[in-house]
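Colleague: missing the sequence, but the structure's below:
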């Protein structure tokens, strides 16, 4: 039995595929059966895992375990007490508290668990891209990884697909220019590109990018989130940089991000940071319901941040 748990679908798919591949390596003719928790009927697990006439090995994958009825949880507990020989049972649980009793019983019995937690932070996404490229025998410089995350980083499957495309279509070290050639339009429409221009004090470029982003469908909320993330990084680095490299490493921020923040801080004062953070906090409330015009709110915040960089 194997428990694959967590909301990150790509990682869960890969973990499941790996278990199936290992079973097929041991027996190329192994039978693979897939069940869906939401459509489960009482007793199906017992029927599916029961020995066949010729006692062939089996892999049974139960997807959406958390969506199953109480009968599924009861059948899994019954199966746990007496697992069928020659059967590998994979339970995929997407998260949440449904099936808690069954999950606790699986853990208590020592069933192996593969965690597939959501990859949401920029640092985790950049690590994912680097690992994807390394697995394919390729490398990208830090700027290219950052550009790719900015362009398609909202979804792990899209990131994996983008990495695969770059590996297939290019050779050598992957640089920023390569990423921009393939995903330039998406990069320009990203909140982080807008934020970079605002942080640099380039109000004209920031507003031009913002209007292009909004015109191509980008919601104001992630733009404000990108501004907030950039300012948080600046504030963290500014607070500890006088204490040396050891303190900077303790921030948990990627080295290239620290280096970039230190360069950007050359044009920022504590007063300017405070003014920018205040402007973004106001915009955050406005784009989430306190303003009738979220687009105006985010554009005003961009202009205020750009102006604050020179205070």
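Modeller: Structure's in. What do you need? What you see is a predicted model; the values in this text were computed from it and never measured.
Colleague: from here on, contacts and neighbour counts on C-alpha atoms
Modeller: Will do.
Colleague: Please, where are all the strands along the stretch 51-200 of the chain?
Modeller: Using DSSP state E, counting those that start in this stretch, the strands assigned to the stretch 51-200 of the chain run over residues 58-63, 87-93, 113-115.
Colleague: By residue count, what's the longest helix in this protein?
Modeller: The residue-count maximum for a helix in the chain (DSSP state H) belongs to helix 220-240.
Colleague: if we can go back for a sec, in TSV: the strands of the stretch 51-200 of the chain, plus distance to residue 196.
Modeller: Below are those laid out as TSV (distance: least, C-alpha to C-alpha, whole Å):
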stretch	distance to residue 196
strand 58-63	41
strand 87-93	38
strand 113-115	34
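Colleague: Nearest approach to residue 131 belongs to which of those?
Modeller: Closest to residue 131 of the strands of the stretch 51-200 of the chain is strand 113-115 (C-alpha to C-alpha; 17.3 Å).
Colleague: In contact with the residue nearest to residue 143 when sequence neighbours are not counted, which residues?
Modeller: The spatially closest residue to residue 143, leaving aside those adjacent along the chain, is residue 176, at 5.7 Å (C-alpha to C-alpha, 6 or more residues apart in numbering). Listed by C-alpha atoms under 8 Å, 6 or more residues apart in numbering, the contact partners of residue 176 are 141, 143, 144, 145, 147.
Colleague: what's the neighbour count on the fourth one?
Modeller: If I follow you right, that is residue 145. 24 (other C-alpha atoms under 10 Å).
Colleague: and here's the other structure:
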């Protein structure tokens, strides 16, 4: 029997946002700025949470993991864009492209799962406050993160291994700034039915279950909050969820935008911009959302930089 993998491609070409040489410095500066802001912002969140004992709680443990995931997501794609622009070489090896697909799926899926875990954490904190420390014990928190990593890794490996069976013959230009799974599959000259089926079935499952968990958690949260007699109590309960809800809307809103863009438009530029909104922008804005809306983070930042002692303010 002949081997399934008949790939003749040794590398792909990432066309990026534009081939206009006059715009390349602007694009380089834009991506470099976003990458530096993403790395510094998320590292600062991790540093603040790890250095302040007041923040050693399940909520901030998950936030630290979310920040680490955002760093990994951006590092998977943006440095290659910067190197390609700087060297004027838009090639990426077959192995590099496949690795990029795998890691984007792992960290993108992990972010989705972590947002669902954080929603569950808020559900327990608001709906079962007296049992919060018992339910959200350190062992469960670590287990939820490890389980999320396992699930997303399995999902990424399934897609990556099915790409290995595809043949790539002549047209090796990817109209994107990174190796996006759908765009790579479109270049194949072999049957891609299995790959397409997996994208719509497995991806819907792995994305739908966390989203359903978030919706269920916040349905229960809202139901509990409306029964709180005190206006101050309701405000405090809402404020503990505000930052997380903002991140959820940003992440899933941009992801839905990517899906709608690819479904209704074949324009490469529109697809690229939509993917930027999904793979770059949320990771950059998440630290600002949490630091601007969360008084505990603000207090820890002041304490870290010595402006004034941490007062232990609660959100």
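Modeller: Everything's here; your move. Predicted model, so just to flag it, every value in this text is computed and none were measured.
Colleague: Do you know the score for how well these two fit?
Modeller: TM-score of the superposed chains, computed with TM-score structural alignment, normalised by the length of the first structure, equals 0.23; 101 aligned residues with a C-alpha RMSD of 5.3 Å.
Colleague: quick revisit: after the longest helix of the first structure, which helix or strand is next? Please name it.
Modeller: The helix or strand immediately downstream of helix 220-240 of the first structure is helix 245-249, counting by DSSP states H and E.
Colleague: List the buried residues of that next one.
Modeller: Residues of helix 245-249 of the first structure classed as buried under the neighbour-count rule (16 or more other C-alpha atoms under 10 Å) are residue 248.
Colleague: by contact count, what packs against that helix?
Modeller: Here helix 245-249 of the first structure is seen to pack against helix 220-240 when contacts are counted using 3 or more C-alpha pairs under 8 Å, 6 or more residues apart in numbering; DSSP states H and E.
Colleague: hmm, who's touching the helix it packs on?
Modeller: With C-alpha under 8 Å, 6+ apart, helix 220-240 of the first structure has contacts from 190-192, 194-196, 199, 214, 247-248, 251, 258, 261-262, 264-265, 273, 276-277, 280-281, 283-284, 287-288, 294-295, 298.
Colleague: Could you look up the SS state of residue 13 of the second structure?
Modeller: Residue 13 of the second structure carries the three-state label strand when classified by DSSP: H, G, I helix; E, B strand; the rest coil.
Colleague: How much space separates it from residue 159 of the second structure?
Modeller: As judged by C-alpha to C-alpha, to the nearest Å, residue 13 of the second structure and residue 159 of the second structure stand 21 Å apart.
Colleague: again with residue 211 of the second structure
Modeller: 21 Å.
Colleague: and what of residue 264 of the second structure?
Modeller: Separation of residue 264 of the second structure from residue 159 of the second structure (C-alpha to C-alpha): 24 Å.
Colleague: These two: who's more crowded?
Modeller: Per other C-alpha under 10 Å, whichever of residue 264 of the second structure and residue 159 has more neighbours is residue 159, with 22 against 8.
Colleague: just checking, that one touches residue 194?
Modeller: No. In this structure, residue 159 of the second structure is not within contact of residue 194 by C-alpha atoms under 8 Å, at 9.8 Å.
Colleague: From the contacts of residue 176 of the first structure, list just the buried residues.
Modeller: Looks like the contacts of residue 176 of the first structure have 143, 144, 145, 147 buried, using 16+ other C-alpha under 10 Å.
Colleague: Just list the residues touching the last one, thanks.
Modeller: Residue 147 of the first structure sits next to 176, 179, 180, 187 when contact means C-alpha under 8 Å, 6+ apart.
Colleague: Mind putting these into JSON lines with distance to residue 206 of the first structure?
Modeller: Shown next, in JSON lines, are the contacts of residue 147 of the first structure (distance: C-alpha to C-alpha, whole Å):
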{"residue": "176", "distance to residue 206 of the first structure": "20"}
{"residue": "179", "distance to residue 206 of the first structure": "21"}
{"residue": "180", "distance to residue 206 of the first structure": "18"}
{"residue": "187", "distance to residue 206 of the first structure": "13"}
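Colleague: For PyMOL, write a command that selects the buried ones of those residues.
Modeller: Command for PyMOL that selects the buried part of these, burial taken from 16+ other C-alpha under 10 Å:
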select buried, resi 176+179+180+187
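Colleague: just the contacts of residue 147 of the first structure now: which is nearest residue 160 of the first structure?
Modeller: residue 179 (13.8 Å).
Colleague: so residue 32 of the first structure is in which element?
Modeller: Per DSSP H and E: strand 31-36 holds residue 32 of the first structure.
Colleague: Just the angle for that strand relative to strand 87-93, thanks.
Modeller: Here strand 31-36 of the first structure runs at an angle of 30 degrees relative to strand 87-93 (axes from the mean of the first three to the mean of the last three C-alpha atoms, to 10 degrees).
Colleague: who does strand 31-36 of the first structure touch, helix- and strand-wise?
Modeller: strand 58-63.
Colleague: Report how many residues lie close to residue 62 of the second structure.
Modeller: Residue 62 of the second structure: 20 surrounding residues under other C-alpha under 10 Å.
Colleague: Please disregard the earlier target; I meant residue 65 of the second structure.
Modeller: Around residue 65 of the second structure there are 18 residues (other C-alpha under 10 Å).
Colleague: now swap in residue 15 of the first structure and tell me
Modeller: 21.
Colleague: Quick check: the gap between residue 212 of the first structure and residue 127 of the first structure.
Modeller: Applying C-alpha to C-alpha, the value for residue 212 of the first structure to residue 127 of the first structure is 29 Å.
Colleague: what's the answer for residue 300 of the first structure, then?
Modeller: Applying C-alpha to C-alpha, the value for residue 300 of the first structure to residue 127 of the first structure is 33 Å.
Colleague: okay, the two: which has more neighbours?
Modeller: Taking neighbours as other C-alpha under 10 Å, residue 300 of the first structure and residue 127 compare with residue 300 leading, 16 against 13.
Colleague: The strand or helix carrying the more buried one to helix 220-240, inter-axis angle?
Modeller: Taking DSSP H and E as the criterion, residue 300 of the first structure maps to helix 294-308. Compare the direction of helix 294-308 of the first structure with that of helix 220-240 by the same axes, to 10 degrees and you get 20 degrees.
Colleague: Done for today, thanks.
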